[in-house]
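Colleague: Predicted structure and sequence below. I'll ask about it afterward.
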Amino acid sequence: MGSCSGRCTLLVLCALQLVTALERQVFDFLGYQWAPILVNFIHIVVVILGLFGTIQYRPRYIVVYAVWAAIWVTWNTFVICFYLEVGGLSKDSELLTFNLSQHRSWWREHGLGCLHEEVSTASLGALHGQALVSGASCALEHSYVEVLHSSLQILVALLGFVYSCYVVSTFTEEEDSFDFIGGFDPFPLYHVNEKPSGLLSKQAYLPA
């Protein structure tokens, strides 16, 4: 039941989303990015739900995954706009941390090829007891690293949305064809019950 090409592709896409989301969740935890942490957790749960629905032929679960894929694309588009400072957004704001942390992105403080400088923490002594560092002369700015992460998520989510719609339509067509063939037709039951009554009528006419 279900075309293996579509189902297998959707399974691979869900697995890829799960791995990349877990990787992203780790670095968001390290950077104290509380808003992304919350959204990533929901994403991981829904992707697992989509995996289960694809394996167990549950179209409703796949529909939930497809709806969330559209929301996930919207969220990652916002993250890209945030780090590129589009529409008045500022990547130095505390929007993604809910004003609970002075950290920004883990990649800002630990980017590859960055020269780090200790920042004064006199006013931040009560926050986590950690010194913040700022990166300079990085090989790749932290904002572009976050944009690349979100772009990858958008690409995989769009593919997942397309294939989830395809798999749901395939399941629906196969269920309709099963009903048409007679999967729920009561006629076979009526046909089976008709034979004993015919035999009884023949016995009634037999000579004593």
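Modeller: Received the coordinates, thanks.

Colleague: C-alpha from now on. contacts and neighbour counts both.
Modeller: Will do.

Colleague: Grab the most central residue of this structure for me.
Modeller: Centroid check for the chain by CA atoms, centre = their mean gives residue 47 as the closest residue, at 3.8 Å.

Colleague: any idea which element it lies in?
Modeller: helix 34-55 (DSSP states H and E).

Colleague: Following element in sequence after that helix, please.
Modeller: helix 59-83.

Colleague: got the contact list for that next one?
Modeller: 43, 46-47, 49-50, 52-54, 87, 89-91, 143-144, 146-147, 150-151, 153-154, 157-158, 160-161, 164-165, 168, 171 (CA atoms under 8 Å, 6 or more residues apart in numbering).

Colleague: Among those residues, name the ones in helices.
Modeller: 43, 46-47, 49-50, 52-54, 143-144, 146-147, 150-151, 153-154, 157-158, 160-161, 164-165, 168, 171 (DSSP state H).

Colleague: could you give the angle of the helix or strand hosting residue 16 to helix 34-55?
Modeller: Per DSSP H and E, residue 16 falls inside helix 4-30. If you take axes from the mean of the first three to the mean of the last three CA atoms, to 10 degrees, helix 4-30 sits at 160 degrees to helix 34-55.

Colleague: Enumerate the positions of helix 4-30 that are buried.
Modeller: 6-11, 13-18, 20-22, 24-25, 28 (16 or more other CA atoms under 10 Å).

Colleague: again with stretch 41-51
Modeller: Those would be 43, 44, 46, 47, 48, 49, 50, 51, for stretch 41-51 by 16+ other CA under 10 Å.

Colleague: follow-up on the earlier one: filter the contacts of helix 59-83 down to the buried ones and hand me the ChimeraX line.
Modeller: A single ChimeraX command suffices to select whichever of those are buried according to 16+ other CA under 10 Å:
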select :43,46,47,49,50,53,54,91,143,146,147,150,151,153,154,157,158,160,161,164,165,168,171
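
Colleague: take the one below as the second:
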Amino acid sequence: MGCCTGRCSLICLCALQLVSALERQIFDFLGFQWAPILGNFLHIIVVILGLFGTIQYRPRYIMVYTVWTALWVTWNVFIICFYLEVGGLSKDTDLMTFNISVHRSWWREHGPGCVRRVLPPSAHGMMDDYTYVSVTGCIVDFQYLEVIHSAVQILLSLVGFVYACYVISISMEEEDTYSCDLQVCKHLFIQMLQIIE
């Protein structure tokens, strides 16, 4: 088999998805975004399962991966709608943090080119206590960075879905061929025994 088979491509795609999900997980941890952290964690587990299924020729694991990619696309479409404030959603709510904290996306204050203007601590305040006044000069607004992350996840998932379906169909054909070959071998063995008798 050549290296450009569907199976090999799915392995590479799963590796790309893992790298992308781990990168996203890091930035969601930095922003205390608990809902995306849980989603990314599940995604990483299922991608590893899909990778294992692809390497070990386990079509059922690849089927789980295929179903998950459809759910993952749905989640990322929701994230895009959330940050673009589509359908009554607001990026300023605590939905992504489960109302546990007031943190927002890490990219809000640390995006490319962003300059934070801080108010120094008050005389009776803590030395580490900073109140952010404003963030200016961002090359790309944070919501668009989040949308780009989700769009990349959607693209990888859609391509992964197609390759996973292809690998499942190929492995099912191989199983059918294998069972057919066993029946042919059994039939030939029985005929050979009859000839010997």
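Modeller: Cool, got the structure. As the structure is a computational prediction, the values presented were derived from the model and not from experiment.

Colleague: mind checking how far the helix holding residue 16 of the first structure is from the chain centre?
Modeller: 7 Å (CA atoms, centre = their mean, to the nearest Å).

Colleague: What of stretch 78-86 of the first structure?
Modeller: 21 Å.

Colleague: Give me the neighbour count for the residue nearest to residue 106 of the first structure when sequence neighbours are not counted.
Modeller: Leaving aside its sequence neighbours, residue 106 of the first structure sits nearest to residue 31 (CA to CA, 6 or more residues apart in numbering; 4.3 Å). Residue 31 of the first structure has 21 neighbouring residues, counting by other CA atoms under 10 Å.

Colleague: Next, the contact list for residue 31 of the first structure, please.
Modeller: Applying CA under 8 Å, 6+ apart, we find residue 31 of the first structure in contact with 103, 104, 105, 106, 107.

Colleague: Most neighbours among those, please name it.
Modeller: Busiest of those [other CA under 10 Å] is residue 105, holding 25 neighbours.

Colleague: residue contacts, that residue?
Modeller: Contacts of residue 105 of the first structure by CA under 8 Å, 6+ apart are 28, 31, 32, 33, 142.

Colleague: and of those residues, the nearest to residue 178 of the first structure?
Modeller: residue 28 (47.1 Å; CA to CA).

Colleague: show me what contacts that closest one?
Modeller: Applying CA under 8 Å, 6+ apart, the residues contacting residue 28 of the first structure are 34, 36, 37, 105, 106.

Colleague: Please repeat the previous calculation with a cut-off of 7 Å.
Modeller: 36, 37, 106 (CA atoms under 7 Å, 6 or more residues apart in numbering).

Colleague: and if you look at residue 54 of the first structure?
Modeller: Contacts of residue 54 of the first structure by CA under 7 Å, 6+ apart are 7, 11, 62.

Colleague: didn't the first one look like it was pressed against residue 167?
Modeller: Yes - at 6.3 Å, residue 7 of the first structure and residue 167 qualify as touching, with contact defined as CA atoms under 7 Å.

Colleague: is it true that residue 102 of the first structure lies in a helix?
Modeller: No - Residue 102 of the first structure is assigned coil when assessed by DSSP: H, G, I helix; E, B strand; the rest coil, not a helix.

Colleague: Excluding residues flanking it in the chain, which one is nearest it?
Modeller: Looking at residue 102 of the first structure with CA to CA, 6+ apart, the closest residue is residue 94, at 7.4 Å.

Colleague: and if you look at residue 55 of the second structure?
Modeller: Of all residues not flanking residue 55 of the second structure in the chain, residue 11 sits nearest, at 7.3 Å (CA to CA, 6+ apart).

Colleague: ok, now residue 27 of the first structure?
Modeller: Residue 27 of the first structure's closest residue in space is residue 106 (CA to CA, 6+ apart), at 6.2 Å.

Colleague: residues in contact with that neighbour?
Modeller: Taking CA under 7 Å, 6+ apart as the test, what residue 106 of the first structure contacts is 27, 28, 30, 31.

Colleague: and these as TSV, adding distance to residue 99 of the first structure?
Modeller: Shown next, in TSV, are these (distance: CA to CA, whole Å):
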residue	distance to residue 99 of the first structure
27	18
28	15
30	16
31	13
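
Colleague: Tell me the one among these nearest to residue 185 of the first structure.
Modeller: residue 28 (54.6 Å).

Colleague: sorry, back to before: what is the nearest of the contacts of residue 105 of the first structure to residue 200 of the first structure?
Modeller: For the contacts of residue 105 of the first structure, the nearest to residue 200 of the first structure is residue 28 (77.4 Å; CA to CA).
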